[in-house]
Structures are given as structure tokens and as C-alpha cells.
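Novice: Just the structure for this:
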Amino acid sequence: MSGILNGLLSWSHRAALSYREVAQEKQRYHLALDAEDALGDVMQGLGHLADSIHLRKRIHVPEQGRSREIDVIAVTHCLYVVEVKNWAGKIWSNGNKWYQLPPRPGARALEFDDVLEECEYKARALVRTLMKHGVEMPAGSVRAIVVFANEKAQLDPATVGKHPSVFTREQFKDTVEPRSRTRDFLSYIAPSILASKSDIPVALRQKINGLLSKTRTWDTVVKHNGERYQGDLKWIKLVEYQDWRHVRDAQAGLNVQRQDIESVDLSWASPAWYGVLGAMWQGAAGVLTITVGKKYPMVAGDATAASAGGKGSGGAKKQPRESRRLDADPDAPRTHVVRLSTRSTHKNTIDVNHVVFQPAGQQGPSVFPLSEVATMELSANADRVGARPFQ
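Specialist: Down below sits the predicted model:
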């Protein structure tokens, strides 16, 4: 009975958060990713090889002491550095500030730093980094552009709309699916983007592609309140994982290191009636699914890593809790499901299931209880394969 009561309390706490706001935030995030993916697909459709299109790459900027993300880098006859925006509503600029008025009642104008200037800054940082690796770009071969991929974007023709490096399209057919509309728009503007050709020798292009292919993207955490963090996931601490039957050392918990994780999916019960049933049946309101790499499967038995290649055992010397890693047992399962509660009897954040995350530009890591996290997206090229920000 107490399990059902705790489950209902867990669900009611989760339901108090706005399902609609969380869903909209997830939708906005994935639409932005779709726009970037679609631009890459269009360029490939125009005859550019897949390995010459690089999405969401991190470029180290020494003077800022941090990495910056470039939405799309296209290595063609020119080197295109593309900032993709999924903004809707009226968009204009005043001096070095850009503004967006979202198309909803009572919305206030949002202020941003000059988007094109930011894109040009990233392009210069990329060129400087390429030079450090022996790549000298031909004059006029680098172009920074901004693409507004949302069909509801309305550019002010007197400011941002008149710039030759800013692209959008005002009309889309209502009968076309949103993702198809994005592709239709990008197909429309891509020829003009790619029309200006410059001489980047094939050998130089191959070298650039080789460097960028090993570059990391960001890990991303989106909280229920809409806050989004980009940076590096350090590890996921699992204290309450009662349904991991193959793990006995439940009190100690387990640190699942980022380099061990191949994929992660975090979902919360929605709609409301499903949350009630889930809370009553499972005593939880969310589900975390972790898939670990072939080299780092979960150990069957004790959660403590005993020694390389060996299972946890009573006679093995336990490592400190902070350094626990997954053991290399080839027979252990690779995919694991954890039922999550949004309420806990523990007082301290570190005593509940949580994520240790290093936000970009922040000095130290942050600790987020999993109950506060709406979704997580892992970067391409994890540390496990030796990738890093381009520097």
C-alpha cells in the first residue's frame, strides 16, 4: 500500500509540472535539430558527400576559454559555416541586437546578440583552428550564413531581411508535413548558398573533413522548467534502482560513466491517466533506459567493479564509491531500465538518482536530480572513441 501511495504522490508531483510546456520544449528542441539535419540532407541531395557535411560540431575558442557549437559545416567548393534558427514570428534588428516576437498572445520580444555576427565569429575561430592544423584556407573560400528554417519566420525587410547572408522563405503549403516543409525551404535556398564556388583543392577538403569527423558535439540536458544545458555529461548516479535484479549492491549505488554509455532515453508518464496507472502499478512516474557499449556491459552481481575483466565477488577488494565503473562482463545485459520517482525520502541531492553535468562555460559541474530532468541528448563521438572539441 505504501508503494502505491508513494507512487501516486510521485505522479501527482510530476503532474503538477506542465506536461504541455515540457512537450513544447522537447518539440522546439527537436525541430531545431531537424532543421540542421535537413540542411545537411539537402546538401547531400545536391551531390555533396555525407562525410563533407558536419552537424553540431564543437570548436574551441581560446580567448573565451570554452567551446562553441557550429550548427552546420559544409566542406564543398567553399567552406560554409551555417547558423540554423527555428524562430517563428517577427524578426528584426537594431544595432548589434536581434529581436524575435513569438507569434502567441501576450508574447514579449526576445533580445539576442547579433546572430550573423556570432556566426562570423565562429567561422573565424574555425579558420584559426584549421590553420593550427596546417590548413590554409584560400581567400574568399569561407562564408558564414544564417538560415531561418521555420515557415512562420517573418524577417523585417529593412533590417535582417535585406542581408545577403540571411535566408528564409515566407510561404509554405499548409498540406505539407512540417519536416517536409523544412526540407522544401532548404531545397529552395540551398542552390543560392552553394552557387558561389571557390577553389578548395580536393586534398585540402579531405584533410578538413578528416579533422572535423573526429570532433565532438554536445551532450544536452533539458529540465522540466524549460532550462537547457549544453556541455559534457560526466556520469549518472543511480541510487534507487530496485528493478535492476542482477545488481545486488543497491545501497552503494552505481556511477554510470559517460564514456560507458552508448545511448540513454528518459521519459515521463503522459498523459495524466497513464501517469496514474504507472504510479499505481510501478510506484514510479518515469523510466530511464540506458544502453552501454559492448566494451562496458553492466556486471551481473555486485555493482562494485572488482578488477578488469572480472565480475564483482565477495573476495574482491572494492574500489572507492566515487570511482566505480562498469565491469567488462561480455555476458551481462547491455540495456537496462530504471523506474524513476520524482519524490524521495532522501534529504541530499547526492543521495538520489542524479546527473553530474559540466555545462559549457561553467567552472565546475552541476548536479541535477533526475526528477528535474525532462530529457537528455547525448553527443556524437563520445569520449570512449577518443573524440574531443576541435582545438
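
Novice: Could you use CA atoms for every contact and neighbour count after this?
Specialist: Noted.

Novice: longest helix anywhere in the protein?
Specialist: helix 19-45 (DSSP state H).

Novice: Please name every helix or strand in contact with that helix.
Specialist: Where contact means 3 or more C-alpha pairs under 8 Å, 6 or more residues apart in numbering; DSSP states H and E, helix 19-45 is packed against strand 53-61, strand 66-75, strand 79-85, helix 178-194.

Novice: the strands in the stretch 101-250 of the chain, which residues?
Specialist: 110-113, 142-148, 153-155, 166-167, 219-223, 228-238 (DSSP state E, counting those that start in this stretch).

Novice: do you know which of these lies nearest Ala269?
Specialist: Checking these against Ala269 by C-alpha to C-alpha gives strand 219-223 as the closest, at 15.2 Å.

Novice: got the angle for the closest one vs strand 228-238?
Specialist: 90 degrees (axes from the mean of the first three to the mean of the last three C-alpha atoms, to 10 degrees).

Novice: Next up, the contacts around Asp351.
Specialist: Val239 (C-alpha atoms under 8 Å, 6 or more residues apart in numbering).

Novice: mind checking how far it is from Glu21?
Specialist: Distance, Asp351 to Glu21, by C-alpha to C-alpha, to the nearest Å: 28 Å.

Novice: Ser67 now?
Specialist: Ser67 is 29 Å from Glu21, by C-alpha to C-alpha.

Novice: Also Gln259?
Specialist: Taking C-alpha to C-alpha, one finds Gln259 at 31 Å from Glu21.

Novice: likewise Leu110?
Specialist: 18 Å.

Novice: do Lys295 as well
Specialist: 38 Å.

Novice: again with Glu120
Specialist: 33 Å.

Novice: For the two, indicate the residue with more neighbours.
Specialist: Neighbour tally, Glu120 and Glu21, criterion other C-alpha atoms under 10 Å: the higher count belongs to Glu120, 19 against 13.

Novice: Name all residues that make contact with the closest residue to that one other than its chain neighbours.
Specialist: Closest residue in space to Glu120, ignoring its immediate chain neighbours: Ala144 at 5.4 Å, by C-alpha to C-alpha, 6 or more residues apart in numbering. Counting by C-alpha under 8 Å, 6+ apart, Ala144 touches 80-83, 116, 119-120, 123, 165.

Novice: And this one, please, so the two structures can be compared:
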Amino acid sequence: MVNYVQEMAYWAPTVLLIVSILLLIIIAVGLSYGIFWKGVASWSWRQIFSLVRLSAHEYSFRASMDAEESVEAALRDAGWRHVFLRRRVPVQRLSHNREIDVVAVGPVILVVEVKHWRGFVWCNGQRWYHQGRKEGQTLEFEDVLEDNLVKATALRRYIENDKRIPLPDFEVATADLRDEEDRGTWYKDPRLHKLSGKLVVPVVVFTNKMVKLDPKTVKRKENVFDMPGFKKYARELIQSTRGTSPISLYKLRFIEFVGRQLFHQNYNPSGCYLSLRDEMRVATAVRTMRTWDMVILLNGKLYHGDIVKIELESIKKRFERKQIADMEVLWFTGLFGFLKTLWLNTNGIIKIKFVDPKAGTITVSQAMRKMKRSCNGNKLFLKLAGSVEIVSIILTDVASVQLSRHEHGV
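Specialist: The predicted model follows:
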């Protein structure tokens, strides 16, 4: 047995060397005859494009999107079960949607505005100021907290009016308006757009470690935090209302169940917070809201907006966004991925799932990048968020696609 192991150890390097040489010969012969050309060219382009550096603006934009995901992770670590990114809420007065960075549904509904600013931040009345890395370069903004309050009010209106989910603090939210006879109209009275109540809480979070909030102005404002302060706030809020253990949660569920059986309604022992049943209903409503289609390129560049259509030149087909339920870009990676590239003569595939169950799912091989004719090839068209500009993106440059999973018509 010992001799057998010694012989295997002696001959193993030789066998591996021979196999490697034969593999290189096969690849070289295949390339000379053009057998593996498309697959290797696609593989090479993916490696090269992944090294292309982002511009300062592109890097800053990607960092701000990553900051929103860090807030989501902080909320989940604190015990919030329902956290949603980049929901678009309709604002009727403006006749268009506004984007909410993060929505967290628990004992209250947190509407989080995420700022990844670096430098010094202060405010003077309704004006906020941000001084970046360069001395003297100061940017001026409208009141960030007030702007987020408008979004929170729009979200509350969507939950109560569109989804017909009454929130238990309605009387408190409208008390100020009922005290006055002349309340004005929907378009004239600005107070109507800033009635989020006690259950829909607008919050501003500064996530950059290099930010400094003015202790005399910004930091004194309620519901304005840096990242450590927000983590503490989110954890204490969930623990003070839902308890610190699973037993506390089951106890609260039992109390609510008994209350519904006795009072024949959605029993809420504390009107200051959402019941577990209302929490689930609101979370379901927020989950079905529109968000953005996200396209991430191989070098990390990110596009977000609404995909208009997808054109697949390799199979001579075109699909509108409303026809597509999901889309996945898969690349072959690692050693086995490279061997699969040689075998299939492509470095990846595109899977498209359609809304119509009869259409099913199609799988398309990644086409080779055409350097001299960049306008041709498999590509998608995306209308950028907050703009009317439509950009075309070649699918050979795409690392992943995330589609909005909203309900149709929402």
C-alpha cells in the first residue's frame, strides 16, 4: 500500500503536465481553425472590461447605492423583518413618483433618506449646507428632513387610500387640521402634504464615516442620525415594542389573537404602534410598489431606471418590458467555467422569463462583442431614473440585471 501511494505521488505531476500540454494543444488547434474563437473572445472581453475603472461620478453614485444597502443590513441586524429598497411612491400634487431610499415596516413605518455625504453638514433654518473635501466648496440644499416628510406623507396616503389599510393614528395625524375652519384645498394647503402622523416616521441617515454633523444645528434635529446612532435607534425601537426574544413576539401574537376574538376587530393594545397583523398588511402593500430596474456592468458601473425593451439580434427577436417577468445573466467562471466556455463556444447565457405562462422561459447564449459595430448585438434599452434619456446597453457588458417585481398596474 505504501509503495502504491509513493508511485502515485511520483507519477502524478507527470500526468498533470501531460494533460495540461494536451489541453493547450487542443485549444491552440481549435483556435487556429476558429472552433473556440467566439467563446474565448467573449471570455477575454469579460476579463478586460472588468478592469475598466469607474469615473469619480460613477464611483460616487455606486457608493451611494451601496450605502442604501448598508442601511438595509443594519435594520435587519436590529431585528426589522420587512425592509425594502428604492420604492417609488406617487405624489399626486407633483404628477410623478418620488423615490424612497429605504422603507422599514415594523412597530412603525420608517421612511429613510440615505445621504452618503463626506465632510461637514450644517443647516440654517430651511436651508442645509454641505462642505465637501475642498475648503470653501459649499453646496446648498432644501431642508432634507422636510423633503423626506413629504415622501412619508405620500407613502401614508398610498397605504390608506390606494391599499385601503387604515393606520391606527389617523385621528392624531389629522387633529391639527380639524381645529381650524379654513383648511384650504389639496393644492393650496401645504400642511396636507406633511401629515405623516406618528406611525410613519421620516428619518435621515448619514452613512459616510467621514461625515461630521454640526452639533448645534443638524445633530439636534429629531430623527437625524449618523450610522452608529441610527443602528442604536433602530435596535432600541424594535426591542422596546416587540421584545428582545421570540417568546415576547409569540406573547404579543397571542394577545392580539385573543383581542380579535373578543372584540371582533383588529385589536391593538397600543395605538402608538402597528399591530403584528397591520405590520404584515403594510409590508405586503409596500412590497408590491414600483422600484427601479437595476443593470450592473462588468466593471461595477450601475444604471437604474425603467427598461423599455430588449433586442436579441442573435435570435432576431425583440421583447417589451411589460412582457418580461424576470431576467438573469449568467457567466461561466473559474476553471470549469472556462472549459464550459470552450465546449459551448460562449462565455455565458441570458435567461428571460415571461409574464405569460404559455411563453415560458427562453435561454440565449451570450453573443461575441463586436468592437467595430458597437451599435449591433444583443442589447437592452433603459430609461434613466429621473430623466427622459434612454440609453442602450450591450448585454455582453452586463454582469447582472435586477428587475422591479411590482404588480402590474401599480
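
Novice: Would you pull the TM-score for this pair?
Specialist: Once superposed, the chains reach a TM-score of 0.60 (TM-score structural alignment, normalised by the length of the first structure), with 307 aligned residues with a C-alpha RMSD of 4.7 Å.

Novice: Among the strands of the stretch 101-250 of the first structure, which comes closest to Arg183 of the first structure?
Specialist: Using C-alpha to C-alpha, the nearest of the strands of the stretch 101-250 of the first structure to Arg183 of the first structure is strand 142-148, at 12.1 Å.

Novice: quick one: that closest one aligns where in the second structure?
Specialist: Aligned using TM-score structural alignment, strand 142-148 of the first structure spans residues 200-206 in the second structure.

Novice: Average separation of that stretch from the aligned part of the first structure, please.
Specialist: Between stretch 200-206 of the second structure and its aligned stretch in the first structure, the superposed structures give an average distance of 1.4 Å (mean C-alpha distance after the TM-score superposition for the first structure).

Novice: Distance check, Gly231 of the first structure against His13 of the first structure.
Specialist: 28 Å.

Novice: the more surrounded of the two?
Specialist: Gly231 (21 against 15).

Novice: now the helices and strands packed on helix 19-45 of the first structure in JSON lines, with mean neighbour count?
Specialist: Output for these, formatted as JSON lines (neighbours: other C-alpha atoms under 10 Å):
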{"stretch": "strand 53-61", "mean neighbour count": "22"}
{"stretch": "strand 66-75", "mean neighbour count": "21"}
{"stretch": "strand 79-85", "mean neighbour count": "23"}
{"stretch": "helix 178-194", "mean neighbour count": "18"}
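
Novice: Now distance to Trp268 of the first structure too, for those, in CSV please.
Specialist: Listed next are these as CSV, based on distance: least, C-alpha to C-alpha, whole Å:
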stretch, distance to Trp268 of the first structure
strand 53-61, 27
strand 66-75, 29
strand 79-85, 28
helix 178-194, 25
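
Novice: Those: which one's closest to Glu136 of the first structure?
Specialist: Using C-alpha to C-alpha, these put strand 79-85 closest to Glu136 of the first structure, at 12.0 Å.

Novice: residues in contact with Leu204 of the first structure?
Specialist: Contacts of Leu204 of the first structure (C-alpha under 8 Å, 6+ apart): Val135.

Novice: Mind telling me what it corresponds to in the second structure?
Specialist: Checking TM-score structural alignment: Leu204 of the first structure goes with Asp278.

Novice: For its match, give its distance to Asp226 of the second structure.
Specialist: From Asp278 of the second structure to Asp226 of the second structure the distance is 29 Å (C-alpha to C-alpha).

Novice: Repeat that for Arg290 of the second structure.
Specialist: From Arg290 of the second structure to Asp226 of the second structure the distance is 28 Å (C-alpha to C-alpha).

Novice: Same question for Glu389 of the second structure.
Specialist: 34 Å.

Novice: ok, those two, which is more surrounded?
Specialist: For the pair Glu389 of the second structure and Asp226, the greater number of neighbours falls to Asp226 (19 against 9), based on other C-alpha under 10 Å.

Novice: Spit out the contact partners of the equivalent of the more buried one over in the first structure.
Specialist: Counting by TM-score structural alignment, Asp226 of the second structure corresponds to Thr168 in the first structure. Each residue near Thr168 of the first structure by C-alpha under 8 Å, 6+ apart is listed here: 147-149, 153, 155, 185, 189.

Novice: Out of the residues you listed, the closest to Leu288 of the first structure would be?
Specialist: Among these, and counting by C-alpha to C-alpha, the member closest to Leu288 of the first structure is Ala149, at 31.8 Å.

Novice: isn't the closest one right up against Glu83?
Specialist: No - using C-alpha atoms under 8 Å, Ala149 of the first structure is not in contact with Glu83; the gap is 10.3 Å.

Novice: Leu31 of the first structure pairs with which position in the second structure?
Specialist: In the second structure, Leu31 of the first structure lands on Asp66 (TM-score structural alignment).

Novice: Does Ala41 of the second structure touch Met368 like I think?
Specialist: Yes - using C-alpha under 8 Å, Ala41 of the second structure is in contact with Met368, at 6.7 Å.

Novice: more crowded one of those two?
Specialist: Neighbours were tallied for Ala41 of the second structure and for Met368 using other C-alpha under 10 Å; the higher tally belongs to Met368 (21 against 16).

Novice: Sort out which residues of stretch 49-60 of the second structure are buried, please.
Specialist: Phe49 (16 or more other C-alpha atoms under 10 Å).

Novice: go on, stretch 368-383 of the second structure?
Specialist: 368-369, 377-383.

Novice: ok, Val121 of the second structure touching Thr217?
Specialist: No - counting by C-alpha under 8 Å, Val121 of the second structure stays clear of Thr217, with 9.1 Å between them.

Novice: ok, these two, which is more surrounded?
Specialist: A count of neighbours by other C-alpha under 10 Å puts Val121 above the other of Val121 of the second structure and Thr217, at 22 against 14.

Novice: corresponding residue for that one in the first structure?
Specialist: So, by TM-score structural alignment, Val121 of the second structure is matched to Ile91.

Novice: how close does its match get to Asp114 of the first structure?
Specialist: In terms of C-alpha to C-alpha, Ile91 of the first structure sits 12 Å off from Asp114 of the first structure.

Novice: residues shared between the contacts of these two?
Specialist: Joint contacts of Ile91 of the first structure and Asp114 (C-alpha under 8 Å, 6+ apart) are Trp98.

Novice: picking that back up, which one of the buried residues of stretch 368-383 of the second structure is nearest Asp101 of the second structure?
Specialist: Lys383 (19.1 Å).
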